[in-house]
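K.L.:
Here you go, sequence then predicted model.
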Amino acid sequence: MAPTQLYQAVLRDPGRPIWVRLHRVFSAWAQTKGFPSPDAGRPRAEHEHAGARLVMERRDGCGRYVLEEPVDGGRLRTRAVFLDGAPGWVQVTVEQEGDARRDARAPGFVPAYLRTARITDGGIHLVDRAEVLTEDEVHRFLRVLTEPRRRVPVVVVSPGHNGENTARAERLAEATAGAGVVVRLADRRTENLFNRLMGDELGVYGGAIRTYAAPFDPATERSPYRHPPMRPAKLREEGALETIADGVIGRASAADQPPEVRRSLPVVLRVLAGRAEVAALDGAMTPPPAPVDPAREELRRKMMALTVRPAPPMPATSLGPPAAPPVSAEPGPAPAPAPSSSHSPSPAPSSSHSPSPEPVAVLDGSPNPDVAHRVAEMVVKAMRQELDTALGLAAGADTSRDVLREVRTLGLHLAGLRELVVPAAPAGSEDDLRVAHELLREEYAEVVTAARVLQERVRWLERTLAESGHPVYGVATPGEAFTPASLAETLVEARSRLAHLVIGQTDAAAVRLDHADPVLSRTWAAKAWDALLALDDFARARSSGLFAGGFYDWCADGSGGRRVIPPGMLAMRESASVTNSAKFTQPRTFPVPAEVHPSGKIVMEAHVKLRAVGYPAPRMYFHDDSGGVTGKIYVGYLGDHLPNTRTN
């Protein structure tokens, strides 16, 4: 089984050499686990203690410190790889091998290391504890929050009651050190100013905690749900802070590495393994020159030619005297006297064979009004010619001629689209389309939420009518329907409310989906919550003997006000190509109690399709033991589509 990554951070360190400070804090942390103090003068030190193993090695300008320790039937590996530079970098990762679930959090040496210098993520200062923000510092903090080079999330903690959020902020700062920044608003005045500058949809109020992803600009932000808040009521539930920390660390881990780190990390590992010389580190972070593609260069040259205008012809009256002949080392004949200007011959008219003037670039910044039209025309013509040529090779039958006619018709349609798009599309239209797309997605999510509320009321009315046997008027309406803002929040709510479900270790997969598309994740979360409610309602009925069929039958019938989901969302079996392959059944194997299966795990085939097609295509896998010993349903996975024959 591949190891599970619990933490990753890339720390930019301007101080050289890095190893002196990193060696000190890493070895001090290892000593708390029973290891002796490593000798800083040795380039490599290796120790073992109580089944754990410590390796600290370095060569000129780079190094790697690794601690492996046994935990919960598996192993936990903490690694710090570094390279000196201007600035240098340290990559810290924590990986776990084994099935036991562990919360993601920063290794114990990271806060101490952050105190040794001004460590950054490449854009903002990373600190080892929660910063307290006063009213006078709000404007400065907004510059930090909107820094375009910022890579890590920023958690803003609003004032709570009786100082409860002070302790929460410190716990979050310790858990996310290096992978995020935690800021606590000092008082209500600070909170009011911060929210006034952020706007209603992007603020944090009344004891809530909000995570601001990178990049961020409140003036242009169109998707507030990219920056999920957690309400005070949720914060009081068990595991709430761990959910926030998982989200922060997950976002930091999912971010692409800086290009210079991505280039130089393999070089560092080869040097440490002895497969490359130390000299290979020189310039390892410098990007290599991009190779020149002749075809692209030719296309670029043609396109650039369209962006220039011919130089205006110089009038005859502006012609100056001829340039003086070059001075020769040998004496030549004396030049004839120049004729007077009144008898100067007129310039010879240009013939049809004379070369046309070369295009001269427009340097005054004035736009060429025809450039967009001409570029589009070139693209359409090139596309049409290539299609005609490719299909013309297969011509020879009537059907081929028909296809060619259709392709030529398509070319005319493309030309018509060019005429519509090029003149009418002003600067920034692509941004406008993107904004409109995001707004439509948000509106869709709101419609889904409103529909869920109405469906909840209909279910309640149907159930009440079924129980009473006659119409009911004047009774209390059902309570406010829970509307999850994320898949992670759905899992937290399900664990606390749904007694007939057991939710497995799937938080990390759910958080990854929340970060992949924060807008659509609201819709997926709503569907997942409906499915969990239906599963819980079904398990309650079946375990008590009120229903004897399976979950598909429960949903297909849908009578009596029961909670159901559309049967089209259900797949109770996997295909034979999946079930007959260990490569595909292993990712679908999840833990269950020994009463359900003696091995403590089982292959779960039944799943809910939260999105039928597309990417991502979230799935929720479950095992039904509601009619068995435990009387419960076990949800093993909620996340992106698991691998199958189509994805591999």
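P.N.:
Received the coordinates, thanks.
K.L.:
from here on, contacts and neighbour counts on C-alpha atoms
P.N.:
Will do.
K.L.:
Strands of the stretch 401-550 of the chain, start to end?
P.N.:
All strands of the stretch 401-550 of the chain, identified by DSSP state E, counting those that start in this stretch, fall at 501-503.
K.L.:
Straight-line length of stretch 612-625, end to end?
P.N.:
Counting by Cα to Cα, to the nearest Å, you get 26 Å between the two ends of stretch 612-625.
K.L.:
And it, how far out from the chain middle?
P.N.:
Centroid displacement of stretch 612-625 relative to its chain, using Cα atoms, centre = their mean, to the nearest Å, is 20 Å.
K.L.:
What of stretch 441-460?
P.N.:
That offset, for stretch 441-460, works out to 27 Å (Cα atoms, centre = their mean).
K.L.:
and if you look at stretch 505-522?
P.N.:
For stretch 505-522, the distance to the chain centre is 10 Å (Cα atoms, centre = their mean).
K.L.:
ok, second structure coming up, stack it against the first:
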Amino acid sequence: MGNGRYRTVFHTALSPADAFAAARQELRSWLITKSVRQKIDIAAYDAGHAQLGDGIVLLRDSRTDGDGTQTSNWQLREHKDNGYWLSSLVVHAPGKIASQEERTWFWLDVEHVRKGDDGEIGPPSPAALPNLARKLLAMVDARDHWAELRPTPTIIRPDRVEELLEILTDERRRLPVVVASPHPRILFDTWKKTIDNVTRFLPGLASLYVMDPLAIEDFNRAVGFAFEVRSGGVRTYLPDLDLAIDEDAVRHRVLSGARIEADVRRSAQLLTAIPRQLSADGRLPEPLSRLTRGTFASRAARSTAAESPAIPSYDFSILIQENVAIRGENGELRELLELAGYEERKLRENTADLQDDMIGTAAELETANQKIAELVDWVRVLRQRLASAGRAADAYVPTDTPTLLPTQLPEVLTRLKELDRVEFTGDDDPVWRLEEKAQSSTWAQTTWLVALALQDYAEAVVGHRFNGDFRRWCTEPPSGASAISAGKVKTDESESVQNNQKMRRLRILPVPAEVEPTGRIYMGAHIRIGGGAGMSAPRLHFYDDARGTGKIYIGYLGPHLPVKTTN
């Protein structure tokens, strides 16, 4: 879903004059900082010129509508990295405001537009957190309704727990709230520095809080067991939180303190992924919903041309210069049209992916609901029979070993050590890439159910109780055995993939030397993880050596590997 864009949108209580002044001041400060690494003419900026350097253009536009609404826009274009970087800052002061706290709105986008040798727009480089965002958040009292947006996490003392609870359950909150708990074995000030580090990519994308050790128990009692965070963990509370519905807790992910200690860099990436996607792809708030960056930039380009001095018709040298300038402006407008076309294509692709996921998820939900109904009927009949046999008390005894499904994919890799017939031999980087997606908790649960089914299958093969392959096992599972939908299991890739050396090589994956002396073997057998039937659904590739070493080896878990239809 994400296209590499960084976006932050927030409101302030600043007057329009103060908001516009703050934007100009911080934009100038940002350009000065950038000029250390590249030639940017600050004097040209101060004079209001568009050209600030070689390949660096700043378009500006301001307008006041009849109802008193004021809007200013700055759009900086820097040609580099096989394309150009586009940074757009909009400050908007509605004529009619919802409250004094929402007098002015700030909207900052930074993204890369990559252009290939053929002129086509390609996949962008991801934008880092811009220093301009940090500067603005430090300068103004930025808010997401009641939530504070700060460059670093805010400490919540006992007297502010109630305020944080109101922020969490605020129906008008648009952005996630990230709450970090104190670590039981690490001094608070030391752990606070770790939390600052692990949340360093989140300013502007979420409101950030770290609980004081004296406040954490009050907070956890208030939110309840299902929604608590403790032991150094960090929890991301998404919008539309309802603390009264325990089943909703799975949406609000927890990153454990142990995982943060083990790998701060990856933990920072995990924490950032969903807030960044929600911010980049989410709807703009109503006061900004009618604004578009393309309209601003094209109007700014036209106004720049209109402000050019009149040139006498007989001065051909100046006419030539003016013609060159107009061509440059036309080039800027063409690039804006290219960007609009690129965004439209991305929107169509994202819509298609969502449609694919929705159809697949709906089908899986229907299957799961039917299975649940059958199990409920089965349990009811068994309880009736036990009651008829005079053993009614036995009918309600809980199971000795309840199945606890993991909610994070890295946790699945850890828990595979509990299974003696299933081993993960692949690279965990693709697994972490999946963890950045919104559906990752569902994928983690599905993957664990797949692992349990592979375990039962391998046990049956080793014990000479089953002679078929894993797909047949899932088609006709023995009574009481773990299995998955046989439709998810493919015993090999298509012929086009098998016969394509480049794509086949991608499926030659690690195994122990006792399986294959070279340490790598072709794994065409794979299982679809998730609801989508197309490229959007992740894949698990495995090698069945149950009749050899007695194990199933998972060589890959991650996004769909390339096929001929992959662009």
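P.N.:
That came through, no problem. Given the structure is predicted, the values throughout are model-derived calculations rather than measurements.
K.L.:
didn't residue 37 of the first structure look like it was pressed against residue 26?
P.N.:
No: at 10.1 Å, residue 37 of the first structure does not count as touching residue 26 under the criterion of Cα atoms under 8 Å.
K.L.:
between the two, which one's more packed in?
P.N.:
Neighbour totals were compared for residue 37 of the first structure and residue 26, and residue 26 leads with 23 against 13 (other Cα atoms under 10 Å).
K.L.:
In the second structure, what residue corresponds to the more buried one?
P.N.:
Superposed on the second structure with TM-score structural alignment, residue 26 of the first structure falls opposite residue 30.
K.L.:
Looks to me like its match is in a helix.
P.N.:
Yes: with DSSP: H, G, I helix; E, B strand; the rest coil as the criterion, residue 30 of the second structure is assigned to a helix.
K.L.:
Next, the contact list for it, please.
P.N.:
The contact partners of residue 30 of the second structure, by Cα atoms under 8 Å, 6 or more residues apart in numbering, come to 131-132, 135.
K.L.:
who wins for neighbours among those residues?
P.N.:
For the contacts of residue 30 of the second structure, neighbours were counted using other Cα under 10 Å, and residue 132 has the most, 21 neighbours in all.
K.L.:
Give me the nearest residue to that residue, chain neighbours excluded.
P.N.:
Nearest non-adjacent residue to residue 132 of the second structure, counting by Cα to Cα, 6 or more residues apart in numbering: residue 30, 5.7 Å away.
K.L.:
now residue 559 of the second structure
P.N.:
According to Cα to Cα, 6+ apart, the nearest residue to residue 559 of the second structure is residue 538 (4.5 Å).
K.L.:
Would you confirm that the one you found contacts residue 531?
P.N.:
No: if you go by Cα under 8 Å, residue 538 of the second structure and residue 531 don't touch, sitting 9.3 Å apart.
K.L.:
Assign the corresponding residue of the first structure for the residue nearest to residue 559 of the second structure to helix, strand or coil.
P.N.:
Applying TM-score structural alignment, one finds that residue 538 of the second structure aligns to residue 620 in the first structure. Under the three-state scheme (three-state DSSP), residue 620 of the first structure adopts strand.
K.L.:
Over to the one 3 residues further on?
P.N.:
Going by three-state DSSP, the secondary structure assigned to residue 623 of the first structure is strand.
K.L.:
List the residues that contact it.
P.N.:
Shown in contact with residue 623 of the first structure (Cα under 8 Å, 6+ apart): 604-606, 633-636.
K.L.:
go on, residue 38 of the first structure?
P.N.:
Applying Cα under 8 Å, 6+ apart, we find residue 38 of the first structure in contact with 27, 45.
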